[in-house]
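**Student:** Have a look at this fold, sequence not included:
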């Protein structure tokens, strides 16, 4: 069973690097939550999706709700749930289907949405525009349409935050909030949207709230057997996937140890532990393993959770996604032999000026990202921008990366590139592959593309990290 314990974790990734690769390959978390740190760098996102497609099945999610919380630049910005709650729910369904189709095409198969929390006059800014409104019936109607829309679009919705975060003025990111409402009030109001969606039998997952409801239990909902097993599982008859909210949030992390949080959540009937930071996975994984070994957590509960996760994994679409773009970039690269010992040295980058070469050309902006990409792999001593129509000036350095654009079409430019020290320069032919024949006997990389993902993959190739 130990080999499957990773399936009980959903990990957030704010970067995609060698550390992230190693964590995924060693611990095999079933859930991957991609944050803006990756999404804002398209080349990283594309490579991450390609990596995931090569390494098995994963539940891949984002926090993109539309409105107050938007992280995917590919999905058109939306007025948000509060505005949607003022119009016909059909618009919510249409937006969520559209957003879901885009997410699915990119490679996502789950979204941590919609929010079913009710808007309260004394509520916290953590809810605000994320709520469809104060009326439980309105929230239920829009929540239902959102779930059906996402599912039609190809992603599984994860409704949140059970049993409701709207009645507290506090934010569980910073402290443990309390909702002083009776269970009857919760049932009539906050739980109504959840009840309606469960009755519809549309496939969803549920995320718990790091909020305490003293009328039900002294433990926050995420750790409460009364709320997860007795209310969610038994009273509401939900048989699907239950996720925690991020365990590093202060509502949990400042009030419970790692072992307590893991033990209470799994024993309460939860299935997947959400971690905001993938670097925390080893600690939580080892805690779970230890708790199982010493009998603090029933093996039967763990086995049931793994079975539920497997059911969701098997239901996900297995299709090509945006990772194929990284695959094309990687397969297109050609290299000549080069001295690998050079690659440990400081690098001087010779980067073309931002200039399009034709009205049918938008590649100029690509050059601006070369330094950012290079700094992920090498220690860059200097970045020198040169005029495409004049070529680079003489430059000295332990190692020079020269990015060449149409040099063979201008003798002056070609000679400027050839004047660089041949034993310390690697030429990246990023536009015209015919340029390569003018650099015989020199270290040359042909990317067949100016795109950042192609430059990124060429660096990986140099370092032996491509398959």
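**Tutor:** Looks like it arrived, so ask away. Given the structure is predicted, the values throughout are model-derived calculations rather than measurements.
**Student:** From now on I want contacts and neighbour counts done on CA atoms only, so please keep to that.
**Tutor:** OK.
**Student:** Are we agreed that residue 206 is in a strand?
**Tutor:** Yes - using DSSP: H, G, I helix; E, B strand; the rest coil, the assignment for residue 206 is a strand.
**Student:** Distance check, it against residue 281.
**Tutor:** Between residue 206 and residue 281 the distance is 21 Å, computed by C-alpha to C-alpha, to the nearest Å.
**Student:** Likewise for residue 78?
**Tutor:** Distance from residue 78 to residue 281, by C-alpha to C-alpha: 33 Å.
**Student:** quick one: which of those two has more around it?
**Tutor:** residue 281 (23 against 16; other C-alpha atoms under 10 Å).
**Student:** ok, and for the helix or strand containing the more buried one, which residues are buried?
**Tutor:** Per DSSP states H and E, residue 281 falls inside helix 281-293. The neighbour-count check on helix 281-293 (16 or more other C-alpha atoms under 10 Å) flags 281, 284-285, 287-288, 291-292 as buried.
**Student:** mind listing the strands for the stretch 1-150 of the chain?
**Tutor:** 9-13, 31-34, 59-62, 110-111 (DSSP state E, counting those that start in this stretch).
**Student:** so how far is the last one from its chain's centroid?
**Tutor:** Here the centre of strand 110-111 is set off from its chain's centre by 10 Å, with C-alpha atoms, centre = their mean, to the nearest Å.
**Student:** And the contacts of it?
**Tutor:** 59-65, 155-158 (C-alpha atoms under 8 Å, 6 or more residues apart in numbering).
**Student:** ok, so of those, who is nearest residue 371?
**Tutor:** In terms of C-alpha to C-alpha, no member of the contacts of strand 110-111 lies closer to residue 371 than residue 62, at 27.9 Å.
**Student:** ok, the closest one to residue 48 distance?
**Tutor:** 14 Å.
**Student:** Same question for residue 286.
**Tutor:** Distance from residue 286 to residue 48, by C-alpha to C-alpha: 25 Å.
**Student:** and if you look at residue 170?
**Tutor:** For residue 170 relative to residue 48 (C-alpha to C-alpha), the value is 35 Å.
**Student:** which of these two has more neighbours?
**Tutor:** Between residue 170 and residue 48, counting by other C-alpha under 10 Å, residue 48 is the more crowded of the two (24 against 20).
**Student:** close enough to count as contact, the more buried one and residue 323?
**Tutor:** Yes - judged on C-alpha atoms under 8 Å, residue 48 makes contact with residue 323 at a distance of 7.2 Å.
**Student:** try this one next to it:
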């Protein structure tokens, strides 16, 4: 599987889309709201993608719940993870069950239209970041860990792999990496004792299958943004924390990635730092530039890691509502809304 994950423009494939999907460096595709009209249409689009690719293709979406849910009309509305604590009246066991059932409901619906993974859960701490906010489970690291573990257990129960983000934590810096380059000036000790805790604990429990680093610079740790830092990704994540799963770059078109240079330089720097798959979204010219000119490779170790994220089931949307796990999760969440 190639190391580039890109996007397509509309609700069906153009000829250019079909050609670019077949490029040997392309191994994944991410979907957005603009690609969606109905469950049946998105299922058909995903089938078109797999037929056009003529090779294994990892299809992903950001479908966390709350304000980050790409498909709505026809899909169950998943609550923001930060709302679960209030929904449960601060009852940890109940909040964990809500997290688990949210994950089951989301994963079953996303898989039923032909998608492999949703980029979830968010492991950031809800501190001062507006872009994170209620996407985070809680303000306390230990509660983030426990609720995220329950969510991951729900994903795994129905066959979806978990992607934790945004390593080592985006919640304690104000700037939004979509439009800015956040710089978190706290000490290394504070970062490791606070934001890193959920990542560290869930990696130790072998719960996290993939991770996405933050486009954030932590000057007391390294001068480079995390997704371009061999120190963060190799020395800390791989060696110190013992993480053996997939590392996705966050979207290389975001302003927070501009510190590495143009699109070609960003892609090269991200793979050199240790990212297995490079996300290039919402900029077709930049993506083509990378495919034509970047010195990046199909690495066998990355390809083998990526293949583990492909869904194994053949569930279809037409039979989803007869699935007992879907029925239970749907009813359970309605009870607490």
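**Tutor:** Looks like it arrived, so ask away. Please read these numbers as outputs of a predicted model, since none were measured by experiment.
**Student:** between the buried residues of helix 281-293 of the first structure, which is nearest residue 212 of the first structure?
**Tutor:** Out of the buried residues of helix 281-293 of the first structure, the member with the shortest distance to residue 212 of the first structure (by C-alpha to C-alpha) is residue 284, at 22.6 Å.
**Student:** Distance of the closest one relative to residue 140 of the first structure?
**Tutor:** 35 Å.
**Student:** cool, and residue 383 of the first structure?
**Tutor:** 55 Å.
**Student:** swap in residue 111 of the first structure?
**Tutor:** 18 Å.
**Student:** And residue 383 and residue 140 of the first structure? Which one has more around it.
**Tutor:** Between residue 383 of the first structure and residue 140, counted using other C-alpha under 10 Å, the more crowded position is residue 140 (25 against 14).
**Student:** Give the equivalent position in the second structure for the more buried one.
**Tutor:** Aligned by TM-score structural alignment, residue 140 of the first structure pairs with residue 145 of the second structure.
**Student:** Test my guess that that match contacts residue 201.
**Tutor:** Yes - with contact defined as C-alpha under 8 Å, residue 145 of the second structure and residue 201 form a contacting pair (7.1 Å).
**Student:** so how far is residue 317 of the second structure from residue 74 of the second structure?
**Tutor:** Relative to residue 317 of the second structure, and taking C-alpha to C-alpha, residue 74 of the second structure is found at 11 Å.
**Student:** Likewise for residue 72 of the second structure?
**Tutor:** Residue 72 of the second structure is 15 Å from residue 317 of the second structure, by C-alpha to C-alpha.
**Student:** Would you confirm that residue 172 of the first structure contacts residue 248?
**Tutor:** No - counting by C-alpha under 8 Å, residue 248 is not a contact partner of residue 172 of the first structure; they are 10.4 Å apart.
**Student:** Compare those two (neighbour count), which wins?
**Tutor:** residue 172 (21 against 17).
**Student:** which residues does the more buried one contact?
**Tutor:** Contacts of residue 172 of the first structure (C-alpha under 8 Å, 6+ apart): 210-211, 249-251.
**Student:** That one maps to what in the second structure?
**Tutor:** For residue 172 of the first structure, the residue aligned by TM-score structural alignment is residue 177.
**Student:** Report the separation between its match and residue 122 of the second structure.
**Tutor:** In terms of C-alpha to C-alpha, residue 177 of the second structure sits 15 Å off from residue 122 of the second structure.
**Student:** helix/strand/coil for the match of residue 172 of the first structure?
**Tutor:** coil.
**Student:** measure it to residue 204 of the second structure for me?
**Tutor:** 28 Å.
**Student:** just residue 324 of the second structure next, same as before
**Tutor:** Residue 324 of the second structure is 32 Å from residue 204 of the second structure, by C-alpha to C-alpha.
**Student:** what about the two, which has more around it?
**Tutor:** residue 204 (13 against 10).
**Student:** The more buried one reaches residue 238, doesn't it?
**Tutor:** No - applying C-alpha under 8 Å, one finds residue 204 of the second structure not in contact with residue 238, separated by 11.8 Å.
**Student:** Packing partners of the longest helix anywhere in the second structure?
**Tutor:** Longest helix in the second structure by number of residues (criterion: DSSP state H): helix 92-112. Packing partners of helix 92-112 of the second structure (3 or more C-alpha pairs under 8 Å, 6 or more residues apart in numbering; DSSP states H and E): helix 84-87, strand 117-118, helix 141-157, helix 324-336.
**Student:** which one of these lies closest to residue 308 of the second structure?
**Tutor:** Closest among those, once you apply C-alpha to C-alpha, is strand 117-118, at 11.0 Å.
**Student:** center of the second structure, which residue is that?
**Tutor:** For the second structure, residue 119 is the residue whose C-alpha lies nearest the centre (C-alpha atoms, centre = their mean; 2.3 Å).
**Student:** if I line the two up, what does that one land on in the first structure?
**Tutor:** So, by TM-score structural alignment, residue 119 of the second structure is matched to residue 112.
**Student:** Please list all residues in contact with the closest residue in space to its match that isn't next to it in sequence.
**Tutor:** Nearest non-adjacent residue to residue 112 of the first structure, counting by C-alpha to C-alpha, 6 or more residues apart in numbering: residue 158, 4.8 Å away. Contact analysis of residue 158 of the first structure by C-alpha under 8 Å, 6+ apart lists 110-114, 204-207.
**Student:** Tell me the buried residues within those.
**Tutor:** Buried among the contacts of residue 158 of the first structure (16+ other C-alpha under 10 Å): 110-114, 204-207.
**Student:** Dump those residues to a markdown table, plus distance to residue 147 of the first structure.
**Tutor:** Listed next are these as a markdown table, based on distance: C-alpha to C-alpha, whole Å:
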| residue | distance to residue 147 of the first structure |
| --- | --- |
| 110 | 11 |
| 111 | 10 |
| 112 | 11 |
| 113 | 8 |
| 114 | 7 |
| 204 | 7 |
| 205 | 10 |
| 206 | 12 |
| 207 | 14 |
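**Student:** which of these lies closest to residue 277 of the first structure?
**Tutor:** residue 112 (16.3 Å).
**Student:** Would you confirm that that closest one contacts residue 61?
**Tutor:** Yes - using C-alpha under 8 Å, residue 112 of the first structure is in contact with residue 61, at 6.7 Å.
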